[in-house]
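>>> Output the structure for:
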Amino acid sequence: MRLSRVLRAGAVVTALALSVAACGGGKKADASDSLVDKASSAKKLTVGIKFDQPGLGLKKPDGSFEGFDVDVARYIAKELGVDAANVTFKEAQSKERENLIKNGDVDFIVATYSINDDRKKSVDFAGPYFIAGQDLLVKKGNTSITGKESLNGKNLCSVTGSTPAQNIKDKFSKEANLQQYGKYTDCISALLNGTVDAVSTDDVILAGYAAQYPGKLDLVGQPFTTEKYGVGLKKGDTKAQKAVNDAILKMENSGDWKKSLETNVGPSGYKIPDAPAITEK
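Predicted coordinates for the structure are as follows:
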């Protein structure tokens, strides 16, 4: 009888140990699953985009979304087997993008996200799917700012955590007085009310704001950097990187890439560039 009780107790302990191990193993497997596998099984995705960039990523008053980045995100999702109706968009402010990916708050990011070595330490990229250049936006009639060489003593606005803000710090900190806000819409408001002399970010972003305020803002049109927009992915997810690269190439070759840019960015007068070559592999 005593031996029987000991055997039963041992069996319970073993069963519990196996149960715990199975649970732990399940979590580990989930953590290593690729975006591709999640899309295939769950049939839904959460994508980080900008909510305040006309022509690229914009949340409209009715709660819907439009823009080139929105179209790219939906196209990628479709190629991964997820319908547009099952894509949830989450705001991805510049300073939060790496954490959104690392924490699993989004499955991928399409938010004018410039590829650089510092960011690649914590996230991976697919693409690029677009190449822009940092430029300047001024109030209509401002002839004192004609490019990067005319920033002496000027109040310049960009967004905290963005590549353009870092470029200003690195290259023009002695010339320009940089003010950093959380969103570009805050910078645009400061420009319109005269708090700052210019807003600096990528030319395609600025073109969208110029189109939003016709007759009030001018794009200087002298870009001074090259910004490769990539799709932000979880570090080490090479399966997703390949799948997203394939989706970008398909969008470009089908004509949908150019059509989206013509619809969303073309009305601003911005010259649509050629599709870039994929470099992140």
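>>> rest of the way, CA atoms for contacts and neighbours
Will do.
>>> what comes into contact with stretch 115-134?
98, 101-102, 164, 200-204, 223-237, 241-242, 244-245, 248, 275-281 (CA atoms under 8 Å, 6 or more residues apart in numbering).
>>> PyMOL command for the buried members of the residues you listed?
Of the contacts of stretch 115-134, the buried ones can be selected in PyMOL as follows, counting by 16 or more other CA atoms under 10 Å:
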select buried, resi 98+101+164+200+201+202+203+204+223+227+228+229+230+231+232+233+234+237+241+242+244+245+248+275+278
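>>> for comparison, sequence B:
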Amino acid sequence: MKLRKVTAASAVALTLAVTATACGSDNKNDSGSSGGGKIKIGIKYDQPGLGLKEPNGSFSGFDVDVATYVAKQLGYKPNQIEFVETKSADRENALARGDVKFIAATYSITDERKQKVDFAGPYLLAHQDLLVKANSNISKATDLNGKKLCSVTGSTSAQNIHDTIAPKANLREYSGYSECIAGLQSGAVDAVTTDDSILAGFAAQDKYKGQFKLAGLKLSNENYGIGVKKGDTTTVNKINTALEKMVSDGSWQKAVSKNFGPANYKNEQAPKIGNIVK
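Okay, the predicted model is just below:
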């Protein structure tokens, strides 16, 4: 009997040891730099100043800087980050499939989206605005009556202005904001509308510096959040902690100035976590 008891105890001890080893291995793989793993983060590839894939394969923009900072706080070095292009229409699916750990891509927090994903943040409060030429006399939305207003195909931004503020605005829809900005430069359109952060990012490009200005209107509130798979509250909490630190140590304002400053972007103060401005 005594031998059996010793054997049983040994078996239990062995089982516990194996279990502990397995658990330790799992934790190590999820611990970022200490485990040598990678983290996949969803961003935009085509928005200068926010999320842009450069010709040399590197990435730049405010969303990229925020994502990199957050990843560092989660334990990942820059060379462990894999940025994945997540277009607007596929963001919720990318999170649900597990293609990415989180998404930082001008992702406005809305009640409808919160049914499908969880959000950390917000980390930026943007507004719908107008981008016009530096010498333009357009200073308010009603000045658009009789003017050519551009936005991208399928966007509601220009339609909202036409329907509610400037019914005589002449709408132009292009396939992308790059085309709208080029049209503004050539005089084909008089103004471009979308989020002020997006407009500022384009206007801050070297080839456009000094040519455009933001009208400074606040036609909507866009609370940019970091999207996380529904139910992953642990990651949401970790990201929120990282965002709070980014603001407190000055890194947030530094990223804003670097990416939007050349367009004279008058940003709002960093929003408080969980404070959604309607």
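>>> on that earlier part again, sort out which of the contacts of stretch 115-134 of structure 1 are in helices and list them.
Using DSSP state H, the subset of the contacts of stretch 115-134 of structure 1 located in helices is Glu98, Ile101, Lys102, Pro164, Asp203, Val204, Gln241, Lys242, Val244, Asn245, Ile248.
>>> Can you find the partner of the second one in structure 2?
Put plainly, it is Ile101 of structure 1. The alignment partner of Ile101 of structure 1 in structure 2, by TM-score structural alignment, is Leu95.
>>> close enough to count as contact, its match and Ile226?
No: using CA atoms under 8 Å, Leu95 of structure 2 makes no contact with Ile226, being 11.1 Å away.
>>> who touches both of these two?
What both Leu95 of structure 2 and Ile226 touch, as defined by CA under 8 Å, 6+ apart, is the set Phe102, Ile103.
>>> Burial check on the closest residue to Gly210 of structure 2 other than its chain neighbours, number of neighbours?
Nearest residue to Gly210 of structure 2 in three dimensions, chain neighbours excluded: Ala134, at 7.0 Å (CA to CA, 6 or more residues apart in numbering). Residues lying near Ala134 of structure 2 (other CA atoms under 10 Å) number 13.
>>> so how far is Thr241 of structure 2 from Ala134 of structure 2?
According to CA to CA, to the nearest Å, Ala134 of structure 2 stands 39 Å off from Thr241 of structure 2.
>>> what do you get for Phe59 of structure 2?
24 Å.
>>> what about the longest strand in structure 1?
The longest strand of structure 1 (DSSP state E) is strand 123-132.
>>> Going toward the C-terminus from the longest helix anywhere in structure 2, what's the next helix or strand?
Identified as the longest helix of structure 2 according to DSSP H is helix 2-29. Downstream of helix 2-29 of structure 2, the next assigned helix or strand under DSSP states H and E is strand 39-43.
>>> so how much does that following strand differ from structure 1 once superposed?
Overlaying structure 1 shows strand 39-43 of structure 2 at a mean distance of 1.4 Å from the equivalent residues (mean CA distance after the TM-score superposition for structure 1).
>>> In structure 1, which residues correspond to that strand?
The aligned range for strand 39-43 of structure 2 is 45-49, by TM-score structural alignment.
>>> Now the most centrally placed residue in structure 1. Nearest residue, chain neighbours left out?
Closest to where the C-alpha atoms of structure 1 average out (CA atoms, centre = their mean) is Ala111, at 2.2 Å. Once flanking residues are discounted, Ala111 of structure 1 sits nearest to Ile49: 4.5 Å by CA to CA, 6+ apart.
>>> how about the strands in structure 2?
Using DSSP E, strands in structure 2 cover 39-43, 46-47, 51-53, 59-60, 81-85, 102-103, 117-126, 128-133, 148-152, 170-174, 191-195, 212-214, 222-229.
>>> what about the ones you listed, which gets the closest to Gly250 of structure 2?
If you check each of the strands of structure 2 against Gly250 of structure 2 by CA to CA, strand 117-126 wins as the nearest, at 13.4 Å.
>>> For the closest one, buried residues please.
Quick answer for strand 117-126 of structure 2 (16+ other CA under 10 Å): Val117, Asp118, Phe119, Ala120, Gly121, Pro122, Tyr123, Leu124, Leu125, Ala126.
>>> what's the angle from that strand to strand 191-195?
Orientation of strand 117-126 of structure 2 against strand 191-195 (axes from the mean of the first three to the mean of the last three CA atoms, to 10 degrees) gives an angle of 140 degrees.
>>> if we can go back for a sec, go through the ones in helices among the contacts of stretch 115-134 of structure 1 and say which is closest to Lys27 of structure 1.
Nearest member of these to Lys27 of structure 1, counting by CA to CA, is Lys102, at 16.1 Å.
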